[in-house]
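below: sequence and its predicted model.
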Amino acid sequence: MRICVFCGSSTGRGQEYLDAARALGQVISGRGAELVYGGAAVGLMGAVADASLDAGGRVIGVIPRQLVEREIAHPRLTTLHVVGDMHERKAMMAANADAFIAMPGGAGTLEELFEIWTWGQLGLHAKPIGLLNVKGYFDPLRTMIEHMTGEGFLQDRHREALLVDSDPRRLLERFDDYRAPGPKWAPQESAKAADLFGLTER
């Protein structure tokens, strides 16, 4: 199994974020899974990759050419793909992952999360998505998601499909029993769109 992790290229304020990133990397490798992430050696991105590698795991990084120096491409990865732009980065990470976890991060992390969550709602994939809610970081977002649902812009089943937990081991265990909620589109339309986006199940 390959787990794609979205997280910050900064470490945030407080040791808890770094500790959580390291714990997640260890848990992923401890389960015999591979880590797929954005390829950087800095911030939470570097921490989760280092922990996974140090635990004997395989790590696949995907980084745009223009960010190789800015985010400092990780030199120890099992595989590092240098791609043309952010769109190609996200598409390659999605196509090479069986599940997704978002850790604390900034606008880029939220963009990655919302895009992959939206693709799931549209039936472009049926892979589990979770939030590792360190220090209650995602609590304000969860409040907004409840508001979206209450106002009729998000279905209950798609809200519930976004798994939330503060413990990385428990979150991955919940992935084992994940059942996709079903798409907003008709099945044949979803299959065509998934193939178009390169998200056909591996």
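On my side now, so go ahead. Just so it is clear, the structure is predicted and the values come from calculations on it, not from any experiment. Numbering: from 1, shown residues only.

C-alpha only now, for contacts and for neighbours.
Fine.

quick one: Ala51 is in a helix?
Yes - Ala51 forms part of a helix when assessed by DSSP: H, G, I helix; E, B strand; the rest coil.

was I right about Ala40 contacting Arg76?
No - Ala40 is beyond contact range of Arg76, at 10.5 Å (criterion: Cα atoms under 8 Å).

ok, these two, which is more surrounded?
Ala40 (27 against 12; other Cα atoms under 10 Å).

skip the chain neighbours and tell me the closest residue to the more buried one.
Closest residue to Ala40 apart from its sequence neighbours, by Cα to Cα, 6 or more residues apart in numbering: Ala73 at 4.5 Å.

what's the burial count for that neighbour?
For Ala73, using other Cα under 10 Å, the count is 24.

is it in contact with Met45, as I believe?
No - in this structure, Ala73 is not within contact of Met45 by Cα under 8 Å, at 10.3 Å.

now do the shared contacts for these two.
Counting by Cα atoms under 8 Å, 6 or more residues apart in numbering, the contacts common to Ala73 and Met45 are Gly39.

hold the first one in mind and look at this next one:
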Amino acid sequence: MTAIGVFCASSRTIDQRWLDLAFDTGAELARRGHTLVSGGGCVGMMGALADGARSGGGRTVGVIPQALVDLEVADLASDELLVTDSMASRKTVMIERSDAFLTLPGGLGTLDELFEVWTTATLAMHDKPMVLLDTDGFYRPLLDWLTSLTDQHFVKPAGQDLLLVAHTLDEALDTIDSRLPVTRRPA
């Protein structure tokens, strides 16, 4: 079973449409036979994502630092809940446990996770597919800025090309599925 790491917001104050997107993402991951690897939270998009996966009979793996468990935001319904000692070790475990990565809309934590997985890919520390879901142009300003970094030679074009951008959920998951090694693709 292929494990897809998903990065997204945990905010409790975002619009319902983002929660719906997260729920639909989890449900579609389950429908496609993927295991969800998430940040292990039960709030915001992160909670909706895990609920969506479970609604479709999917397996969920949550990875959460002890400090967030102490705040009572852990997804205790996860099939497997891995508790780490820090945010840094959380990212390491998520990278190790995932076969590919999908970034949904989010804030600083989501961007931190995206840049960690992207940076380690540019350093050839992994070769796992990474897709950014740019729903309704959410990430367009960031993508424009990143292109300017490449234009100014701060980022190599090959590094920029590692991050794949999709505009719909189906496009994002189709892109991931097409880039998984044949032995890791869902049946």
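Alright, I've got the coordinates. Small disclaimer: the values here were computed from a predicted structure and weren't measured.

TM-score of the superposed pair?
TM-score of the superposed chains, computed with TM-score structural alignment, normalised by the length of structure 2, equals 0.91; 179 aligned residues with a Cα RMSD of 1.4 Å.

on that earlier part again, where's the residue nearest to Ala40 of structure 1 relative to Leu196 of structure 1, distance?
29 Å (Cα to Cα, to the nearest Å).

check contacts around the counterpart of Ala73 of structure 1 in structure 2.
Using TM-score structural alignment to pair residues, one finds that Ala73 of structure 1 aligns to Ala74 in structure 2. Applying Cα under 8 Å, 6+ apart, we find Ala74 of structure 2 in contact with 40-42, 64, 68.

how close does the residue in structure 2 sticking out farthest from the centre get to Gly159 of structure 2?
Within structure 2, the residue lying farthest from the chain centre (Cα atoms, centre = their mean) is Gln152, at 28.1 Å. Here the criterion is Cα to Cα. By it, Gln152 of structure 2 lies 14 Å from Gly159 of structure 2.

ok, now Gly52 of structure 2?
Applying Cα to Cα to Gly52 of structure 2 and Gly159 of structure 2 gives a distance of 32 Å.

likewise Glu96 of structure 2?
Separation of Glu96 of structure 2 from Gly159 of structure 2 (Cα to Cα) stands at 20 Å.

before we move on, what about Val165 of structure 2?
Counting by Cα to Cα, the separation of Val165 of structure 2 from Gly159 of structure 2 is 13 Å.

got it, and Phe115 of structure 2?
12 Å.

Ala3 of structure 2 too?
23 Å.

looking at these two, which one has more neighbours?
Legend: neighbour count by other Cα under 10 Å for Ala3 of structure 2 and Gly159, higher for Ala3 (24 against 14).

any chance you could map the strands in structure 2?
Secondary structure of structure 2 (DSSP state E): strands at 3-7, 35-38, 60-65, 80-84, 100-103, 130-133, 163-166.

could I get the ones you listed as TSV with distance to Ser178 of structure 2?
Converted to TSV, the strands of structure 2 look like this (distance: least, Cα to Cα, whole Å):
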stretch	distance to Ser178 of structure 2
strand 3-7	13
strand 35-38	17
strand 60-65	22
strand 80-84	27
strand 100-103	11
strand 130-133	12
strand 163-166	12
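
of all these, which one is nearest Leu123 of structure 2?
Minimum separation from Leu123 of structure 2 across the strands of structure 2 (Cα to Cα) falls at strand 163-166, 13.4 Å.

tell me the helices and strands packed up against that closest one.
Contacts defined by 3 or more Cα pairs under 8 Å, 6 or more residues apart in numbering; DSSP states H and E place strand 163-166 of structure 2 against strand 130-133, helix 169-179.

residues in contact with stretch 140-154 of structure 2?
134, 155-157, 160.

which of these are buried?
The neighbour count (16 or more other Cα atoms under 10 Å) marks 134, 160 as buried among those.

nearest to Phe101 of structure 2 among the contacts of stretch 140-154 of structure 2?
Nearest to Phe101 of structure 2, judged by Cα to Cα, of those is Asp134 at 14.0 Å.

quick check, that closest one in contact with Leu169.
No - using Cα under 8 Å, Asp134 of structure 2 makes no contact with Leu169, being 9.3 Å away.

so what's Val37 of structure 2 up against?
3-6, 60-63, 94, 97-98.

and those as JSON lines, adding distance to Leu180 of structure 2?
Below are these laid out as JSON lines (distance: Cα to Cα, whole Å):
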{"residue": "Ala3", "distance to Leu180 of structure 2": "11"}
{"residue": "Ile4", "distance to Leu180 of structure 2": "10"}
{"residue": "Gly5", "distance to Leu180 of structure 2": "13"}
{"residue": "Val6", "distance to Leu180 of structure 2": "15"}
{"residue": "Thr60", "distance to Leu180 of structure 2": "19"}
{"residue": "Val61", "distance to Leu180 of structure 2": "19"}
{"residue": "Gly62", "distance to Leu180 of structure 2": "22"}
{"residue": "Val63", "distance to Leu180 of structure 2": "22"}
{"residue": "Met94", "distance to Leu180 of structure 2": "17"}
{"residue": "Arg97", "distance to Leu180 of structure 2": "14"}
{"residue": "Ser98", "distance to Leu180 of structure 2": "11"}
